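**Q** okay, sequence plus prediction incoming.
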Amino acid sequence: MVAAGRHGADGRAPVVVRLWDRVVATLRDRMRRVRAFGGLAAQAGLAAALAWFVAHELLHVSQPIFAPISAVSTLAASVGQRLRRTVELIIGVAVGVLIGDLLLLLIGTGWWQLVLIVVLAIVVALFLVGSAAVVVQAGATAVLIATLSPSIRDLEIPRFVDALVGGGLALLITTVLLPLNPLRVLNRAARPALDLLATQLDATAGALAERDADRARAARSELRQNKGQVQAFVEATQGAREASVLSPAHWRERHGPVSRYAQAAEPIDRAMRNSGTLIRRSVTLIEDGEPVPDALPGAVADLAEAVRLLKRQFAAAVEPNRAREQALRAVRAAGAAYREGVGFSGAVVVAQVRTTVSDLLVASGLTQAEANHLVRGIFGELEAPGVPRRD
């Protein structure tokens, strides 16, 4: 009776359990997000307060509203785009002030003058830069100049001062007072992408060993969800470079682990795409009933372990020698599977193991030529399955 009451005769209880699990997972993800980006809130609060204090108390701007706004706007930009955002704020303000003042002098004020001023400011901003941030700032500044200048004298100078103070203090806080750790930024961004890749490669290895096409399809579907994670990693490389260049505390890291880690984003992206092909052909291999040599699932599992080792050694800021060795084990196993005998799709899987290993070796810091040379040497002879070798 207890079991029946818990699980329900109509099957509703399992639905409730799944719903509860989903709620818990969502809360866990959101708490992880707060922990990951909680530092941004502290930076934004400090930047807003300092911007207002400097503009109002030191530079005597009577209503420095835009200074804290520009500081928060700079910090809200993607990590790695904050210097650019500050420059865009200043350019946008400059365009808006120039166009607004010039047209007010020529055509005066009114509703149709406001239309013309805003349109022209945005068109000029698009022509000069084309950035959305510049366009927004130019249009907003033009509106302020056209509507407030007749009643507030010398509005242009405070607007410039606010942009400079807000953007400058935001950069000061993120690079000197509360600087980002570039290696931590990269680790935090790379971990989801690399974990996803390793997990789905492991699932594919299991699917090949058990001839389970459904499991391989599930791995393929999961890996297709990686676009956002890879993009976050690419953006993080920009942030790490910016932090290591602008922050004196991290200048020494510019040419060390941070540089190598940042350069790994592109080959890791390629490894993701090549692994997608590997998993897709694994599905076809199983569906078509092609032979699966014992070494083939092992090669894919070795590849998954190489991804995990690369993640751990990047995070520890050490030379990823163990990851390279593990990746080459995957190539050796793939070569053994190829010579044991594979079908058409199996040969594609073997080729994708080789290609993905080459990508991981490049991500580890080797050149493409070095990676290709190692892969060819470890793989061995490329003799066709079932064809005797010629003496």
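**A** Good, I have the coordinates. Numbering: from 1, shown residues only.

**Q** when you work out contacts or count neighbours from here on, use the C-alpha atoms and nothing else.
**A** Noted.

**Q** burial count for the closest residue to Pro182 other than its chain neighbours?
**A** Leaving aside its sequence neighbours, Pro182 sits nearest to Ala240 (C-alpha to C-alpha, 6 or more residues apart in numbering; 4.3 Å). Ala240 has 27 neighbours, counted by other C-alpha atoms under 10 Å.

**Q** I'd assumed Leu186 was in contact with Ala240.
**A** Yes. Shown here, Ala240 and Leu186 form a contact pair, counting by C-alpha atoms under 8 Å, at 6.7 Å.

**Q** what residues are shared contacts of the two?
**A** Residues within reach of Ala240 and of Leu186 at once, by C-alpha atoms under 8 Å, 6 or more residues apart in numbering, are 258, 262.

**Q** rewinding a little: other SSEs contacting the host helix or strand of the residue nearest to Pro182?
**A** Using DSSP states H and E, Ala240 falls within helix 227-246. Helices and strands touching helix 227-246, by 3 or more C-alpha pairs under 8 Å, 6 or more residues apart in numbering; DSSP states H and E, are helix 182-210, helix 257-263, helix 265-287.

**Q** possible to save those as a markdown table with mean neighbour count and distance to Ala336?
**A** As requested, the helices and strands packed on helix 227-246 are exported to a markdown table (neighbours: other C-alpha atoms under 10 Å; distance: least, C-alpha to C-alpha, whole Å):
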| stretch | mean neighbour count | distance to Ala336 |
| --- | --- | --- |
| helix 182-210 | 22 | 16 |
| helix 257-263 | 20 | 32 |
| helix 265-287 | 22 | 17 |
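
**Q** quick one on the thing from earlier: got a list of contacts for the helix holding Ala240?
**A** So helix 227-246 is contacted by 78-81, 175, 179-183, 185-186, 189-190, 192-193, 250-254, 258-259, 261-263, 265-266, 269 (C-alpha under 8 Å, 6+ apart).

**Q** from the chain's centroid, how far away is it?
**A** 6 Å (C-alpha atoms, centre = their mean, to the nearest Å).

**Q** next, the one to line up against it:
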Amino acid sequence: MALQAGIAAVTAWLLSHELTGNPSPVFAPLAAVGTLAVSVGQRVPRIVELVVGVALGVLVGDALLSFIGIGPWQLGLVVVMSILAAFALSSRAAVVIQTASTAVLITTLSPQAPNVEFSRFVDALLGGGVALATAILLPVNPLRVVRRAAGPALRTLVEQLTETAAALCERDIERAIRARDRLRGNQEELRVLREAVAGAREVTRLSPLSWRHRHGVLSHYARTAEPLERAMSNSGTMIRRAVTAIEDKEPVPPAMINAVLALAGTVRTLRDEFAARREPHDARAKALQAVQHAGAAYGDDIGFSGTVVLAQIRTTASDLLVASGLSQAEANRQVRCAFGRLPDPSQQARRSGPTGKGADHPRLTPGASAGRL
């Protein structure tokens, strides 16, 4: 990103200097860096906003100055009218800012710098065009961008599900409340993930060097964003009911704890399989294990909040199955079939080996710490 910005700034300065004869071009490199600095995936709209904002600022500034002249109060009036005109056309902040700043330049510099309107237009086009060309010719690795963005969101979900399982095991209401509050505060992480996916799509659409990433892992991440957001929302509801279950001293059967741990393992495995470019078969199996444990817990003596916890485990598992690439209908079908059907322990033991290593979801014991990615 830093290299992209440096090359774009130099290129925009040189083009503006050579094409317009501007001895000290400022706006062209600013426009180039500003376009690259916005969220990846928004660069083409950013160029449009630059040009629209400049055009509107020139139009309003020239129209008013021809009637009211130049002076301090005229400057204030031009800025107010420019902003109102920009809001009437678009509520996007970038358009409003460009309109107002261009109007200020027209009002203050026109008497000393003729043709500033033309220079501003050309610089906006040059800067935006250079930024777009730089993004195409020197693209960032879209997979690296998405993985970097997905990491915090997935890690947060794994950690708070594991913390919730520990809180249920130990009946530690403060630990459960911390997990609930931490998961509530993940909106910024989800926003970053959504923007990263949109940016990766933009890069793979525009840059021939990144066309090879259009399918495979990137498509997995693109499909993951929305169901992952739903999984986090449903997990948040589940954790809130877990807090209530602890507070009301409801029974917490071991199968319920194992179901929550299985959800955490599902998210962790989903991330690892995507990173390894493998079809997420193991993640799907773990999601269904969570449902099986939830079904087993449903047959035990549980309270009202415990019932809600199990229902949210089912819903979250369905979301994670969709994130793995299944259709919603197929995910729901598999969840319905798996509910209450625990695997044969002897088969699990044979898969794990004689020492029992590799067991998927051992029950937490008091004092167990939250797992880390």
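**A** Looks like it arrived, so ask away. Model, not experiment: these values are computed from the prediction.

**Q** coming back round to it: now which residue in structure 2 aligns to the residue nearest to Pro182 of structure 1?
**A** The pairwise alignment with structure 2 assigns Ala240 of structure 1 to Ala200, based on TM-score structural alignment.

**Q** and for Ala121 of structure 1, the neighbour number?
**A** Going by other C-alpha under 10 Å, the residues that sit close to Ala121 of structure 1 add up to 29.

**Q** again but with Glu188 of structure 2, I slipped
**A** 11.

**Q** what residue in structure 1 is paired with it?
**A** So Glu188 of structure 2 corresponds to Gly228, using TM-score structural alignment.

**Q** which residues sit in contact with the residue of structure 1 sitting at the aligned position of Val243 of structure 2?
**A** Aligned by TM-score structural alignment, Val243 of structure 2 pairs with Val283 of structure 1. Counting by C-alpha under 8 Å, 6+ apart, Val283 of structure 1 touches 213, 216-217.

**Q** out of those residues, which sit inside helices?
**A** 213, 216-217 (DSSP state H).

**Q** which of these has the largest number of neighbours?
**A** Result: Ala216 is most packed of these (other C-alpha under 10 Å), 27 neighbours.

**Q** contacts only, for that one.
**A** Per C-alpha under 8 Å, 6+ apart, neighbours of Ala216 of structure 1: 203-204, 207-208, 279-280, 282-283.

**Q** same question for Ile173 of structure 2.
**A** Contacts of Ile173 of structure 2 by C-alpha under 8 Å, 6+ apart are 167, 243, 246-247.

**Q** so what corresponds to it in structure 1?
**A** Match for Ile173 of structure 2 (TM-score structural alignment): Ala213.

**Q** so its match versus Gly346 of structure 1, what's the distance?
**A** 14 Å (C-alpha to C-alpha, to the nearest Å).

**Q** got it, and Leu102 of structure 1?
**A** 70 Å.

**Q** which one's more surrounded, these two?
**A** Neighbour count, other C-alpha under 10 Å: between Leu102 of structure 1 and Gly346, Gly346 has more, with 25 against 13.

**Q** stretch 347-362 of structure 1: average distance to aligned residues in structure 2?
**A** Once fitted to structure 2, stretch 347-362 of structure 1 is off its aligned match by 0.7 Å on average (mean C-alpha distance after the TM-score superposition for structure 1).

**Q** mind telling me what Val357 of structure 1 corresponds to in structure 2?
**A** In structure 2, Val357 of structure 1 lands on Ala317 (TM-score structural alignment).

**Q** what's the answer for Ala337 of structure 1, then?
**A** Using TM-score structural alignment, Ala337 of structure 1 pairs with Ala297 in structure 2.

**Q** isn't that match up against Pro251?
**A** No. The criterion here is C-alpha under 8 Å, and Ala297 of structure 2 misses it with Pro251 at 10.2 Å.

**Q** please identify which of those two sits among more neighbours.
**A** Neighbour count, other C-alpha under 10 Å: between Ala297 of structure 2 and Pro251, Ala297 has more, with 23 against 16.

**Q** which parts of the host helix or strand of that one are buried?
**A** Here Ala297 of structure 2 is covered by helix 281-298, with elements defined by DSSP H and E. Of all the residues in helix 281-298 of structure 2, those buried under the rule 16 or more other C-alpha atoms under 10 Å are 282-284, 286-298.

**Q** now stretch 240-256 of structure 1, how far from the centre of its chain.
**A** For stretch 240-256 of structure 1, the distance to the chain centre is 19 Å (C-alpha atoms, centre = their mean).

**Q** again with stretch 214-230 of structure 2
**A** 11 Å.

**Q** got a list of contacts for that stretch?
**A** Contacts of stretch 214-230 of structure 2 (C-alpha under 8 Å, 6+ apart): 142-143, 146, 190, 193-194, 197, 200-201, 204-205, 274-275, 277, 316, 319-320, 322-325.

**Q** could you give me the ChimeraX syntax to select whichever of these are buried?
**A** Remark: buried members of those, expressed as a ChimeraX selection using 16+ other C-alpha under 10 Å:
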select :142,143,146,190,193,194,197,200,201,204,274,275,316,319,320,322,323,324,325
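
**Q** now the helices and strands packed on helix 227-246 of structure 1 in JSON lines, with distance to Arg153 of structure 1?
**A** Below are these laid out as JSON lines (distance: least, C-alpha to C-alpha, whole Å):
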{"stretch": "helix 182-210", "distance to Arg153 of structure 1": "44"}
{"stretch": "helix 257-263", "distance to Arg153 of structure 1": "49"}
{"stretch": "helix 265-287", "distance to Arg153 of structure 1": "51"}
